[in-house]
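Undergrad: sequence unknown, structure follows:
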């Protein structure tokens, strides 16, 4: 029996959500991910997580699926107040990695659970420090293709993890679905291993 729907196409989120002990189905829920003018990174990821969960709820209802909760999530990388989303091309990916090189940035992941008229949300914020990167390292990483679908142009669970000299926070949050926060959110609705 299915416990909920996941409004995400991310294979990383699917793998992580499975660890919470819920059974789920994927539901399509595209939303506009453009940041609003002067939107703080935390407000941005929480807004998108809620929007994805609510869009998933509407999509499931439009398809006459059973009325189950919908989980939505969004991750972004922030350098101060600058939001670094997914790169548009290789040059953009390289530019982002140069900005992150030798500095500490934040990775913010919002998670929301929509159950009709109610949407509950949590956020995970991690501080990630990159070693100083050479142009050759950046170019080789960009050529691998790994950064192209990831906020901030890197994946900590892949080759991008080689750049991380220090992490304070949630490894799974940086991957795209913070397990502790997600499990607590699900438990409030009686779902998952912590319920």
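TA: Sure, I can see it. Here the structure is a predicted model, which means the values were calculated and not measured.
Undergrad: drop to CA atoms for contacts and neighbour counts, all remaining ones
TA: Fine.
Undergrad: ok, and for the helix or strand that contains residue 48, which residues are buried?
TA: Following DSSP states H and E, one finds residue 48 within helix 41-62. The neighbour-count check on helix 41-62 (16 or more other CA atoms under 10 Å) flags 41-42, 44-60 as buried.
Undergrad: Can you name the residues in contact with that helix?
TA: Helix 41-62 is contacted from outside by 5-8, 27-31, 33, 35-36, 66-67, 69-76, 78, 81-83, 108-116, 119-123, using CA atoms under 8 Å, 6 or more residues apart in numbering.
Undergrad: try this one next to it:
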């Protein structure tokens, strides 16, 4: 049985696209970057922590697989998590304006049979964002609960000048890497 250790409705929707049966486990893990930890190591650790916490929450984990994922926006070695409030969201968007940033999505598949990892790096360039556009976008409510204060699949798609990498990875679950990871665990996604 496959479990998704995530509270993200976007991850659930994306995993459904692969045509695999799964259940959702809500887990709480600390998402705090440690001193000296690289952005990639941080994202990988959080994703693995989610998968392991999900596995530990199961009463019968003998034949279970738990998929954990984390996605973060990185600019100048700074990890942009979810904005705390409107001012934080606007500040993130101002920093991203007219610049290229990296979106790191890391996946861990954890079960009694082993642990497997996949990573997806995407490069996203925003066009120049004026303050009126930023304020209107923040007022829409869309930036909240999203790494980097934006949802590429929503209104923020109009801010993206260039994407090199995985659209679904920027959303939070890179489908190509997820399918490859599931096959490593003996789970066959539908074509």
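TA: Yep, it's here. Source: prediction; values computed, not measured.
Undergrad: one step back: spell out for me the PyMOL command that would select the buried members of the contacts of helix 41-62 of structure 1.
TA: Filtering the contacts of helix 41-62 of structure 1 down to the buried ones (16+ other CA under 10 Å) takes a single PyMOL command:
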select buried, resi 5+6+7+8+27+28+29+35+69+70+71+72+73+74+75+76+78+83+108+109+110+111+112+113+114+115+119+120+121+122+123
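Undergrad: Just the contacts of helix 41-62 of structure 1: which are in strands?
TA: Taking DSSP state E as the definition of strands, the contacts of helix 41-62 of structure 1 contribute 5-6, 70-76, 78, 82-83, 108-115, 119-123.
Undergrad: Tell me the residue in structure 2 that is farthest from the middle.
TA: Centroid-distance maximum for structure 2: residue 132 at 27.7 Å, with CA atoms, centre = their mean.
Undergrad: I'd like the distance between that residue and residue 138 of structure 2.
TA: 10 Å (CA to CA, to the nearest Å).
Undergrad: residues in contact with the counterpart of residue 109 of structure 1 in structure 2?
TA: Taking TM-score structural alignment as the criterion, the aligned counterpart of residue 109 of structure 1 in structure 2 is residue 105. Under the criterion of CA under 8 Å, 6+ apart, the contact list for residue 105 of structure 2 reads 43, 69-72, 119-121, 169-170, 172-174.
Undergrad: Recalculate using a threshold of 10 Å.
TA: With contacts defined as CA atoms under 10 Å, 6 or more residues apart in numbering, residue 105 of structure 2 is in contact with 40, 43-44, 47, 69-73, 118-122, 166, 168-174, 177.
Undergrad: ok, the nearest residue to residue 103 of structure 2 once chain neighbours are set aside - how many residues close by?
TA: Counting by CA to CA, 6 or more residues apart in numbering, residue 73 is the residue found nearest to residue 103 of structure 2 once chain neighbours are left out, at 4.6 Å. By the other CA atoms under 10 Å criterion, the neighbourhood of residue 73 of structure 2 contains 27 residues.
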